[in-house]
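Participant: Quick one: sequence and predicted model below, then my questions.
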Amino acid sequence: MKITILGSCLSGMALALRLIHSKHEVEICLPETGLESCSSGYLFNSVSFESLSSLGLNLRKWVTPLRGGRAHAASDQIEAESGSHLFSADSLRLHQEIQKSVGEDRYRFDSRFSHFEPRVGYHIKSAQFENGTEALADLFVGADGVQSVVRKEQVPGPALSLVQTHQISGTSKFSDSDSVLRGRVISYRVPQASGELIIYPVDSGTVSWRLQVDARGPLHTGTSSEELRQQVFQWSRDWPTELHPIFEESAITAVQSTKCSDRRLPHLFHKDNVVLIGKAAHPTLPDLYSGVDSDLEDALLLGDLLDEFEKGHFDSLDVCLTEFIRQRRPLLNSRIRRARAQQKRVLSTS
């Protein structure tokens, strides 16, 4: 089976790694001209860590182990809680390590998805790109994020609705993270911004952070990076003193604001030979604490099921892909409920 992955999300890259591991014919088509980093480092749990390691990635040498799934701040006191073991990783470094294992020849850059052919009927023969090229495959996987073009084109499902929260994510230079964060993920209620914040170290000189705020406040998705830096800096003046250096405008190296969205899970993640994974499949409210585990779980489970299909354990590809959402639905619904509860907390501080 030839499999073409459309999009540059981590779920697609991880799926390519999983499929190569079991000798599938794979290519990954990305709209960008090269590998890019995200505005904040990746956060994932110990199960995801072990799964990626089992596929040949030597993560232990460069990812950062964290403790304390959550910590809450009251006034100027940050109190740590014990929690599940987590790991953080520089997003660009993880993308590069996956590419090394998958093989650069399997990456097609500057391939922005346009539409499928044929346009009429169920079974898709080719993906067409804006640069005039195409990709032929037996299975197409949409891994192109929340605003997925693949989803809109082939597997629309329930409507995507915007909600009343923004998520601001960023990375800062901070050489004193060991003494302040002490290898923890910490969280902080931010009444000045009507929001909730988490901060976690990525390496010895870098920390990442995410802030969810009430969208009815001063921010909007058109806010420039410089305006975001200034706004976050102003909010941070009322936060615990030890956090101030993280949010100096000169310390923030990357920052991005996105409007959060939500929708109920669809009946299926696929239509004939096109399937969605990651945020393309479930573009639901982001949970500050869940990181990229859902994306990685999608990739690894879909890889396992496609192996089973190739061995003849499913009567058809449709049955195989239906099993994919059947197994994913309970945990995804649980995370959606948790994210919605978190949104209520954010809005309740307004």
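Facilitator: Sure thing, it's come through.

Participant: all contacts plus neighbour counts: C-alpha atoms, from now on.
Facilitator: Fine.

Participant: Give the closest residue to Gln167 in space, chain neighbours not counted.
Facilitator: Once flanking residues are discounted, Gln167 sits nearest to Gln212: 4.4 Å by Cα to Cα, 6 or more residues apart in numbering.

Participant: Put this next to the previous one:
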Amino acid sequence: MPRRLLAVLVAAVVVAVGAVVVLRLLGPGTPLAQALARAPEATSRASWTDWAAVRRELGADVGPGSSAGEVEAFVDDAFARDLSSMSALGTSAGVIHDELGFSPATIAWELLAQSTDGAVEVIGLGDQADTDDVADRLRAGGWSEPEDDEGVWVGGPDVLAGVGPGLTPELQHVALVGDDLVLASDQVPYLERAVESARGDADGAHVLAHLAETLEEPLAAAVYDGAYACEHLAMGQADADAQSEADQLVEAAGGVHPLSGFAMGVRRGGDVRAVLEVEDADDAAQDAEARARLAAGPAPGQGGDFSDRFAVEAAASDGREVVLDLVPVEGSYVLSDLTSGPVLFATC
């Protein structure tokens, strides 16, 4: 091989390796994956709403100057498109908008990250709100101001009740990180740990972040680790007759393997993607075929057939991941209905 060509090839390899290293250092690229990477490492399940994308999808003309009624009407419109079911803020959006200075009408995104130890609501304010204004409103609302700018504003149930009805308990205690990040939890110690993850001082939920990458940029999504998925989506939650039917259907489809992760999200235009991660890449192709067959047939424990809710547009495997692309039937609520069990095609 000529030296000049060899040198060019070596340089290209160095550049490629360098690019991979840079990408790894920068972390995952999609907004959901980035948010998960800043959530506590112990996170076993996460609920995501990209409110900025939802506003664009619905053509919603809401913002900081909107009334509480206009904000609530927008959330109702999002609910009708199955785009608000993952939100912890939707049930009290108007109150939050008026009293705390942010809401689904203004924030960029929202992630509720939960584990066996606790839960934290992580909110990206975007460019329509700022932490200084939120701090002023917390102070006026009765939260105790921390000594550290990124410390915990301590509230509690009485403070929350004084703000207005219907607020999620996660807003009892609040932390402001940087210029545009709000964290909230009903537990002060867990919130303090979550702040460390958000700052990058502690590991984040990178395993879930990697899984979420395959959803690309969903408007709304749920992401579960394997233990949570195998418990909460399991056919064991169905009655005995449904379990017996499920066993026969799984056997007829060729069998499936245990899941190490599960994610489902609504994408632009309304289509839904499900990502099911198996423990061994050698099993993924078989699972893709079997789970696609299950997703096109009866839905024991849910009632009727899955085809009443969606059509399976594509099924494929990539590494350990099985990817099902689904086209919902108009008026169906695939994400909200099928992120709790029993869900036959997500069985372990």
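Facilitator: Noted; the coordinates are in hand. Remember, it's a predicted structure, so these values are computed and weren't measured experimentally.

Participant: TM value for the aligned chains?
Facilitator: In this superposition the chains share a TM-score of 0.23, using TM-score structural alignment, normalised by the length of structure 2; 129 aligned residues with a Cα RMSD of 6.5 Å.

Participant: I figured the residue nearest to Gln167 of structure 1 hits Thr165, correct?
Facilitator: Yes. Gln212 of structure 1 lies in contact with Thr165 (Cα atoms under 8 Å); the separation is 6.4 Å.

Participant: Show me which of these two is the more surrounded one.
Facilitator: Using other Cα atoms under 10 Å, the more surrounded residue of Gln212 of structure 1 and Thr165 is Gln212, with 29 against 26.

Participant: Next up, the contacts around that one.
Facilitator: Counting by Cα atoms under 8 Å, 6 or more residues apart in numbering, Gln212 of structure 1 makes contact with 165-168, 195-197, 288, 346.

Participant: Please enumerate the helices of structure 1.
Facilitator: 10-21, 46-54, 91-102, 149-154, 177-180, 225-236, 293-310, 317-348 (DSSP state H).

Participant: The longest one - contacts with which helices or strands?
Facilitator: Think helix 317-348 of structure 1. Counting contacts by 3 or more Cα pairs under 8 Å, 6 or more residues apart in numbering; DSSP states H and E, helix 317-348 of structure 1 packs against strand 161-173, strand 195-203, strand 206-214, helix 293-310.

Participant: element containing Gln248 of structure 2?
Facilitator: Using DSSP states H and E, Gln248 of structure 2 maps to helix 240-253.

Participant: and that helix, what does it pack onto?
Facilitator: On a contact count with 3+ Cα pairs under 8 Å, 6+ apart, helix 240-253 of structure 2 meets helix 284-295.

Participant: after the helix it packs on, next one along is what?
Facilitator: strand 310-318.

Participant: what's the angle between that next one and helix 284-295?
Facilitator: Using axes from the mean of the first three to the mean of the last three Cα atoms, to 10 degrees, the inter-axis angle of strand 310-318 of structure 2 relative to helix 284-295 is 170 degrees.

Participant: same for the next helix or strand after strand 310-318 of structure 2, what does it pack against?
Facilitator: Using DSSP H and E, the helix or strand that follows strand 310-318 of structure 2 towards the C-terminus is strand 321-328. With contacts taken as 3+ Cα pairs under 8 Å, 6+ apart, strand 321-328 of structure 2 sits against strand 272-278, helix 284-295, strand 310-318.

Participant: Of the ones you listed, give the one that comes closest to Val134 of structure 2.
Facilitator: Nearest to Val134 of structure 2 among those is strand 272-278; the distance by Cα to Cα comes to 34.3 Å.

Participant: Quick one: neighbours of Arg345 of structure 1, just the number.
Facilitator: Using other Cα under 10 Å: Arg345 of structure 1 sits among 15 other residues.

Participant: what do you get for Gln327 of structure 1?
Facilitator: By the measure other Cα under 10 Å, the count of residues near Gln327 of structure 1 is 12.

Participant: got it, and Lys173 of structure 1?
Facilitator: Residues near Lys173 of structure 1, counting by other Cα under 10 Å, number 21.

Participant: quick one: it and Ala254 touch, right?
Facilitator: No. Judged on Cα under 8 Å, Lys173 of structure 1 makes no contact with Ala254 at a distance of 9.8 Å.

Participant: returning to that earlier point: anything in contact with each of Gln212 and Thr165 of structure 1?
Facilitator: Shared contacts of Gln212 of structure 1 and Thr165, counting by Cα under 8 Å, 6+ apart, come down to Val346.

Participant: thinking again about what came up before, may I see the helices and strands packed on strand 321-328 of structure 2 organised as JSON lines, with mean neighbour count and distance to Ala11 of structure 2 added?
Facilitator: Formatted as JSON lines, those follow (neighbours: other Cα atoms under 10 Å; distance: least, Cα to Cα, whole Å):
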{"stretch": "strand 272-278", "mean neighbour count": "26", "distance to Ala11 of structure 2": "36"}
{"stretch": "helix 284-295", "mean neighbour count": "22", "distance to Ala11 of structure 2": "36"}
{"stretch": "strand 310-318", "mean neighbour count": "17", "distance to Ala11 of structure 2": "29"}
